[in-house]
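Q: predicted model and sequence below, questions to follow.
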Amino acid sequence: MDTKRAALGSAAFFVAAPGTVVGLVPWLITRWDLDGGWWPAQVLGAALVVTGLVPVVSAFAQFAQAGGTPMPLAPTQRLVVTGFNRYVRNPMYVGLLVVILGQALLFTSPGLVAYAAAAWAATATFVRWYEEPTLQRTYGAEYDEYRANVRGWLPRRRPWTPTS
């Protein structure tokens, strides 16, 4: 897939998937109601929302630059181990969870905390039973080395650099 098509596919998938996970569903839970919150918690929540979006947007760009998308139906031809992927194997999922938890603080919403837990459970299940086996079959030893050096959910302190 050429870079232009990959960028368009990534943009469409970004609107559909993260747009639903951190846009539509939180809106359905909170209606973006800011009333009654403690302003320091809301400021921290807003900062977490912005911070969580950074690795998500970056990862989508990395996939487009690699000629594919994060969408399983249109993957890259090579394993993407650049950007935030050098710190954590699942930067998009981690970033989206940070956004949801930030929204929980911003909107003072226990419902969003519960949603974050459910979203993590669903994501971790998908990663464990679909994504990781697919990546191992597709990229073999390259993925094994990556997986041995970069944790799935807790970022490294220093970026990992592949040996090859």
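A: In hand now; what should we look at?
Q: only C-alpha atoms from now on, for both contacts and neighbour counts.
A: Will do.
Q: in this structure, where's the longest helix?
A: Using DSSP state H to define each element, the chain has its longest helix at helix 39-65.
Q: pull the residues that contact whichever helix or strand comes after that helix.
A: Once the chain leaves helix 39-65, the next helix or strand it forms, by DSSP states H and E, is helix 91-106. Here helix 91-106 makes contact (Cα atoms under 8 Å, 6 or more residues apart in numbering) with 18, 21-22, 26, 34, 37, 41-56, 59, 84-85, 109-113, 115-116, 119-120, 123, 153.
Q: ok, second structure coming up, stack it against the first:
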Amino acid sequence: MRRLWWRHLLSVLLAPAMMTVFIPVTIGILADVGVPDLGTPRGLVLALVGGALIAFGLFMLAWTVVLFDRIGDGTLAIGSPVKLVVTGPYRHVRNPMMTAVFCIQLGTAVVWSSPWLFAWFVFFFTAVLIAIRTVEEPHLRRRFGGDYDQYRRHVPRWIPRVRAWEPLSGGQTNSGKPVST
């Protein structure tokens, strides 16, 4: 199968980069958000906490993009996954890619101590909550049927389970179709 690298690039540029870099930078410029003062204990703590959130978000984002490429057969936000991805962080939480984006946005707001960037995070978070429930989940239910229903019953949407979910033995779901684990 031909790798659709351009779809990955488009997906990353249109969604995560737009939401975590381009829009926050624009908000920062328009709101005249200042550089954090690393010379104060408060500024240093905020930079460390925000930096940790950003680093975790970048790690999770990279991991989920690789999983969609290798297991979902090369599709991300542009187009639908060919296969239901239920491995790695997807065994703990159904939306780790969005969790990554949320961490990056929240980390940015913390580092710069910006109520404007925090407001952007709250707005985006709310929009995603609505979109996941009303658009993405119904689409995945139609596309993957019982496999997605079983996955949805066992893996929470936002708060990760401590122990990874294990699909039925033999790497199969209720429908008997193989899943990637």
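A: Happy to help now that I have it. Remember, predicted model here, so these are calculated numbers, not experimental data.
Q: now the TM-score, please.
A: In this superposition the chains share a TM-score of 0.91, using TM-score structural alignment, normalised by the length of structure 1; 161 aligned residues with a Cα RMSD of 1.6 Å.
Q: still on that earlier bit, could you list the buried residues of the longest helix of structure 1?
A: 41-42, 45-49, 51-65 (16 or more other Cα atoms under 10 Å).
Q: same question for stretch 157-164 of structure 1.
A: Quick answer for stretch 157-164 of structure 1 (16+ other Cα under 10 Å): 159, 160.
Q: now the terminal residues of that stretch, how far apart.
A: With Cα to Cα, to the nearest Å as the measure, the ends of stretch 157-164 of structure 1 fall 21 Å from one another.
Q: distance between it and the chain's centre?
A: 20 Å (Cα atoms, centre = their mean, to the nearest Å).
Q: most centrally placed residue in structure 1?
A: Of all residues in structure 1, the one closest to the mean position by Cα atoms, centre = their mean is residue 92, 1.4 Å from it.
Q: so what does that one match up with in structure 2?
A: For residue 92 of structure 1, the aligned position in structure 2 is residue 97, judged by TM-score structural alignment.
Q: from residue 46 of structure 2, how far off is its match?
A: Counting by Cα to Cα, the gap from residue 97 of structure 2 to residue 46 of structure 2 is 24 Å.
Q: swap in residue 24 of structure 2?
A: Note on residue 24 of structure 2: its distance to residue 46 of structure 2, by Cα to Cα, is 17 Å.
Q: check which helix or strand residue 142 of structure 1 maps to.
A: Going by DSSP H and E, residue 142 of structure 1 is in helix 141-149.
Q: what does that helix contact?
A: Contacts with helix 141-149 of structure 1, where a contact means Cα under 8 Å, 6+ apart, come from 79, 81, 89, 135, 136, 160, 162.
Q: ok, and the closest non-adjacent residue to the fifth one?
A: It stands for residue 136 of structure 1. residue 143 (5.8 Å; Cα to Cα, 6 or more residues apart in numbering).
Q: what's the match for that neighbour in structure 2?
A: In structure 2, residue 143 of structure 1 lines up with residue 148, judged by TM-score structural alignment.
Q: count of neighbours near its match?
A: Counted with other Cα atoms under 10 Å, residues neighbouring residue 148 of structure 2 total 20.
Q: translate residue 112 of structure 1 into the numbering of structure 2.
A: By TM-score structural alignment, residue 112 of structure 1 lines up with residue 117.
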